[in-house]
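**Student:** With the sequence up front, the predicted model follows.
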Amino acid sequence: MRTAAVVGTGLIGTSVALALTARGITVYLHDADSTAVRTAAALGAGLDEAPPAEVDLAVLAVPPGRIAAALKDCQDQGLAHSYTDVGSVKEQPLLDIEALRCDVSRYIGGHPLAGRERSGPFAARADLFDGRPWVLTPSKETDTETLNRALEMVALCRAVPVVMEPRAHDHAVALVSHAPHLVSALMAARFEDAADTATRLAGQGVRDVTRIAGSDPRLWIEILGANATAVADVLAGFADDLNETVTALRELAAEDDAKRRSGEEGIGGILRRGNVGHARIPGKHGAPAARYESVPVVVGDQPGELARLFGDVGIAGVNIEDMSIDHSPGRPAGLVELMVDPAAAEGLVVELRRKGWNVQR
């Protein structure tokens, strides 16, 4: 692949363009919003002009409900030999594409599972897809050349290709992305009318749970609308569990011993199921989840403190497998939780304390 076109210069489209341009591909940009396309071009994502000839691959970075119309328009113009998209829903767009009598043989659905809470070209990054799954959903008519070009694009973006059927993809993302987004929004909505004295107590746990609730509602209405049934099925099961949990909590607060025991069993059951489900989420590089040990370190709110901590960990010869930072605005220090190999944890604690760090264990 030597040339590509990106239609839609928001976060994902511009990130694709930046990644391809960085690998030597000539990328042509198009967006109905002239400001967005000029911004993406100024960031080095590609050329704000029409290609002089048919490009190898066009990436349709538009919302799911607009994919079919965009593909029809681009194919009528002869923009590219092959086409893909980055929509988060796959079955309905394919049905729409077939209804518009597009050339399905030169189209393959795609969905990079990467993103940020921010939107627009200024939020784009060339490394956004590094190591992330990128689902491709070929139809029965998709030709081999189109599949190969999509696979090459995924490789150039340094993502990991995953081939699935459109319907299987939609049920999977309902579970791992769409339903969690609504659950995050519902939890964040509890803070809408909360007292300031309560919100000031918020720590890293609630930030983790509500982080994705800051995304653009307009985009998510389109995403959820295109996958509404699958998402509703996931949330129906969630609602059943939530009702049982509420009942168990009421019992846990009862004065009757038998009810309290029933409540303990109910809450214990949901927590244990949560442990099992959490353990099934893949760990680093898609490998099975590994058990790490936490080393919590108090870090002052001064320039260079995090770098100094990481440097001392590196000198100790320990790899940081994962980490989190709990630091609320206004506090003079934060708590950095370093997740490391259990065999290295005790030695790291000793080394960090020797260098003056306040390790909370």
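**Tutor:** Okay, I see it.

**Student:** contacts and neighbour counts: CA atoms only from here.
**Tutor:** Noted.

**Student:** mind listing the helices for the stretch 1-150 of the chain?
**Tutor:** In the stretch 1-150 of the chain, the helices defined using DSSP state H, counting those that start in this stretch lie at 11-22, 34-42, 67-77, 91-99, 144-156.

**Student:** any chance of the ones you listed in TSV, plus mean neighbour count and distance to D326?
**Tutor:** As requested, these are exported to TSV (neighbours: other C-alpha atoms under 10 Å; distance: least, C-alpha to C-alpha, whole Å):
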stretch	mean neighbour count	distance to D326
helix 11-22	26	27
helix 34-42	19	34
helix 67-77	17	40
helix 91-99	17	40
helix 144-156	19	34
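
**Student:** As a markdown table, those helices with distance to I325 would be great.
**Tutor:** Shown next, in a markdown table, are the helices of the stretch 1-150 of the chain (distance: least, C-alpha to C-alpha, whole Å):
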| stretch | distance to I325 |
| --- | --- |
| helix 11-22 | 25 |
| helix 34-42 | 32 |
| helix 67-77 | 39 |
| helix 91-99 | 39 |
| helix 144-156 | 31 |
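
**Student:** Put this next to the previous one:
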Amino acid sequence: MRTALVIGTGLIGTSVGLALAARGVAVHLSDHDPGTARTAAALGAGTEEPPEGPVDLAVVAVPPAHVAATVAGAIRAGLARACIDVASVKSGPRRELEALGADLGSYLGTHPMAGKERSGPLAATADLFEGRPWVLTPGKGTDTEALNLALELVSLCRAVPVVMDAEAHDRAVALVSHTPQLMSSLVAARLRGAEESAVRLCGQGVRDVTRIAASDPGMWIDILTANPGPVADVLADVAVDLGEAVQALRALESCDDDKRQGGVRAVEDLLRRGNAGRSRVPGKHGAAPAAYEIVAVLVTDRPGELARIFADAGAAGVNVEDVSIEHATDQQAGLVQLMVEPSAAPVLSAALRERGWSIRQ
């Protein structure tokens, strides 16, 4: 691949442009908003100048509702040897393209499983896709050239290709992406009218659960409008679980010992099913999540503190597998939770204490 055209210069499109440009591909940028394309170009994602002829690959990075029309237009205009889209829903746009009578041999629906709560070109990075799954949904008539160019794009972006059926993809993202967004928003919405005294008690748990609730509503309306059925199916199952959880908790209020014990068993079953589901989420390097030990360190809010703690961990010969920060309310401090292999936890704790760090059990 020597040339590419990115149509739509938001977070994903600009990140694609940055990744390709960094690897020597001549990238041309197009957007319905010239200012957005200009911003992406200024960031180094490519040039606003139109290509002189057909490029190797056109990457359509527009909202799902506009994918079919944009792809059909690109194919009919002969803008590229092959054309892909990167929308988060796959079966709907393909059906629309078929209805439009577009020649789909040179088209391939794809979806990089990467993103941020922030949107727009200023949030883009060249390494956004590194190590992330990138779903490819070839159809029966997809040309080999289109598939090969898509695979080359995934490789240049340093992502991991995953081939799936379009409908299976939409059901999968409904479960692992779209429903979690709504669940996060539902929990966060309960905070809107909560007493200030309650909100001030928010800890890391509620921060983790509500992180993605900060996402752009407009973007998610586009996504959910394109995949409503599979998301509704998952939510219906969650609603059944919620109803059973409510009944179990009500039983815990009962004066009847049998009802209370039944409630305990039901709540325990829910929590254990949650444990089992969580254990299936891929961990580091795609492997099953490891049981790490947490070394919690009190850190003050001063420049260089995080760098110093990681340097001290490295000096102790300990590899930090993961990290999270829990901020203290109304204090210029927080707890840095360093996740390490169980055998390394005592070594790290002792080394950090020697270097003056305050360790919390």
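**Tutor:** That came through, no problem. Just so we're clear, the structure is a prediction, and the values are computed from it rather than from any experiment.

**Student:** coming back round to it: select, out of the helices of the stretch 1-150 of structure 1, the one closest to A290 of structure 1.
**Tutor:** The closest of these to A290 of structure 1 is helix 144-156. By C-alpha to C-alpha, the value is 26.5 Å.

**Student:** so which of the helices of the stretch 1-150 of structure 1 comes closest to L57 of structure 1?
**Tutor:** helix 144-156 (7.0 Å).

**Student:** what about the helix or strand that the closest one is followed by, how far off from structure 2?
**Tutor:** Tracing the chain C-terminally past helix 144-156 of structure 1 and defining elements by DSSP states H and E, one meets strand 160-163 next. Superposing on structure 2 and averaging over aligned pairs (mean C-alpha distance after the TM-score superposition for structure 1), strand 160-163 of structure 1 comes out at 0.4 Å.

**Student:** what does strand 160-163 of structure 1 rub up against?
**Tutor:** With contact meaning C-alpha atoms under 8 Å, 6 or more residues apart in numbering, strand 160-163 of structure 1 is reached by G131, R132, P133, W134, V135, L136, T137, P138, L151, V154, A155.

**Student:** Determine the next helix or strand in the C-terminal direction from that strand.
**Tutor:** In N-to-C order, the element after strand 160-163 of structure 1 by DSSP H and E is helix 166-173.

**Student:** how close does A172 of structure 1 get to V234 of structure 1?
**Tutor:** 10 Å (C-alpha to C-alpha, to the nearest Å).

**Student:** How about V299 of structure 1?
**Tutor:** Taken as C-alpha to C-alpha, the span from V299 of structure 1 to V234 of structure 1 is 40 Å.

**Student:** Excluding chain neighbours, what is closest to the residue nearest the centre of structure 1?
**Tutor:** Nearest to the geometric centre of structure 1 sits A114, at 4.1 Å (C-alpha atoms, centre = their mean). Closest residue to A114 of structure 1 apart from its sequence neighbours, by C-alpha to C-alpha, 6 or more residues apart in numbering: F129 at 6.0 Å.

**Student:** For A126 of structure 2, grab the count of nearby residues.
**Tutor:** 20 (other C-alpha atoms under 10 Å).
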